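**Student:** I'll drop the sequence and a predicted model, then ask my questions.
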Amino acid sequence: MILLPVHPEILEYVTRRRLLRTFQKQCLIFIADSDRPGLHTEMLEPKHLKIHSFRVNKKYRAIFIYRGPDVVEILDVNNHYQ
């Protein structure tokens, strides 16, 4: 799987929250196996938009879309509980 470059604002967001290393680690795991149970990958509602998320840690999730069969773009990282 190919992960498109992450927008600098997203990297700034995770850095300010001291999540950069965790985010990078989870991205590497996602690239290797997007169905790994620990990532809790899911399709978000409404499903017709085909927006997905995976767990960065217990509090934060990365929001992404598929740009092609094996191409993913991370759109956002946000607090899962807000």
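**Tutor:** Okay, I see it.
**Student:** make it CA atoms for all contacts and neighbour counts henceforth
**Tutor:** OK.
**Student:** what sits against the nearest residue to residue 20 once chain neighbours are set aside?
**Tutor:** Distances taken as Cα to Cα, 6 or more residues apart in numbering place residue 14 nearest to residue 20, at 5.3 Å, with adjacent residues excluded. With contact set as Cα atoms under 8 Å, 6 or more residues apart in numbering, residue 14 has these partners: 20, 23, 77.
**Student:** and here is the other one:
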Amino acid sequence: MSEDEPAIDHLLFVYDLIGYYTETGVIEEGELPIIRFEASRVLHNKQMVKYLTWLDSEYAAVGITGPAYAHARKLAERVNHG
């Protein structure tokens, strides 16, 4: 585990929650511009994408289905196309 991994995981967890709340309607689409720039920069960062790909392989290795931080990934698409 790198020194930065806990902070990165916390940040991804926060974006995952925001993504989940957006999908369920707790956060409205019109409220996303507040975080649009920051979320886009973080979630589309090459190193972050590489980390998420690595996490996916770790999930698969222990039998967890689906991508890591799936709601955060959906949020990344939302903020890019919103």
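**Tutor:** Perfect, thanks for sending it. Bear in mind the structure is a predicted one, so any value in this text is a computation, not a measurement.
**Student:** please state their TM-score.
**Tutor:** After superposition, the two chains reach a TM-score (TM-score structural alignment, normalised by the length of the first structure) of 0.31; 45 aligned residues with a Cα RMSD of 4.3 Å.
**Student:** mind listing which of the contacts of residue 14 of the first structure are in helices?
**Tutor:** Counted as lying in helices by DSSP state H, out of the contacts of residue 14 of the first structure, are 20, 23.
**Student:** can I get the contacts of residue 14 of the first structure in TSV with distance to residue 64 of the first structure and neighbour count?
**Tutor:** Putting the contacts of residue 14 of the first structure into TSV (distance: Cα to Cα, whole Å; neighbours: other Cα atoms under 10 Å) gives the following:
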residue	distance to residue 64 of the first structure	neighbour count
20	17	17
23	13	21
77	9	21
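**Student:** tell me which of the contacts of residue 14 of the first structure is nearest to residue 65 of the first structure?
**Tutor:** residue 77 (12.5 Å; Cα to Cα).
**Student:** flag every buried residue along stretch 15-27 of the first structure.
**Tutor:** Within stretch 15-27 of the first structure, the residues that count as buried by 16 or more other Cα atoms under 10 Å are 19, 20, 23, 26, 27.
**Student:** can you name the helix or strand that residue 25 of the first structure falls in?
**Tutor:** According to DSSP states H and E, residue 25 of the first structure maps onto helix 20-32.
**Student:** my guess is residue 67 of the first structure meets residue 73, correct?
**Tutor:** Yes. Residue 67 of the first structure is within contact range of residue 73, at 6.6 Å (criterion: Cα atoms under 8 Å).
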